[in-house]
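Colleague: model this:
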Amino acid sequence: MNQNNLNGQELKVIRQNHNQFLKLTRDILGYLAIIAIFSFLSLMYFETFTSELPQESVVSEVSQ
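Modeller: Predicted coordinates:
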């Protein structure tokens, strides 16, 4: 009886640790997704912003 009670408590602790691990993993994946979205958007913004400048300078050099 006492052994079964200990196993039940151990299972409860294992379940709590597993739930905490799943919550932590979910939070980390959420933060990584947010970082990925912002880095992608900033990359697209700077890519379009910097790709327009050399084209204008090349066009102005060719027209001269």
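Colleague: Could you use CA atoms for every contact and neighbour count after this?
Modeller: Will do.
Colleague: where's the host helix or strand of residue 5 relative to the chain centroid, distance-wise?
Modeller: Assessed by DSSP states H and E, residue 5 sits inside helix 2-63. Remark: helix 2-63 is offset 0 Å from the chain centroid, using C-alpha atoms, centre = their mean, to the nearest Å.
Colleague: Proceed likewise with the subsequent sequence, for comparison:
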Amino acid sequence: MTDLENKAARQAAVIYTGISLGAVLLFLALTFLTGKTYTVVARVGGAVWVFILTLVVTMPIVIPKVKNKLMA
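Modeller: Here you go, the predicted structure:
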């Protein structure tokens, strides 16, 4: 891989990881704001699940967009 491809990969990783962490924070905020009592295991398990799913969904969307933007 060239330096430009490495830069695109790193930048894409930062973006989709940030999106996933934002989704986790939103999930955790919603679990506290609903007023229901959730166990710590439910909150942590849900947060991990949201992080993984969001990561899987955003990776194939973000990588080509960043790569096209930097390579153009």
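Colleague: So which elements touch the helix holding residue 5 of structure 1?
Modeller: Applying 3 or more C-alpha pairs under 8 Å, 6 or more residues apart in numbering; DSSP states H and E, we find helix 2-63 of structure 1 packed against no helix or strand.
Colleague: What separation do you get for the residue most central in space within structure 2 and residue 1 of structure 2?
Modeller: Compute the mean C-alpha point of structure 2, and by C-alpha atoms, centre = their mean the closest residue is residue 20, 1.8 Å away. Here the criterion is C-alpha to C-alpha, to the nearest Å. By it, residue 20 of structure 2 lies 26 Å from residue 1 of structure 2.
Colleague: quick one: what's aligned to residue 24 of structure 2 in structure 1?
Modeller: Under the alignment (TM-score structural alignment), residue 24 of structure 2 maps onto residue 32 of structure 1.
Colleague: what about its match, neighbour count?
Modeller: Neighbour count for residue 32 of structure 1, taken as other C-alpha atoms under 10 Å: 12.
Colleague: Then residue 32 of structure 2?
Modeller: Neighbours of residue 32 of structure 2 (other C-alpha under 10 Å): 12.
Colleague: Could you do the one 3 residues further on as well?
Modeller: Residue neighbour count, defined by other C-alpha under 10 Å, stands at 8 for residue 35 of structure 2.
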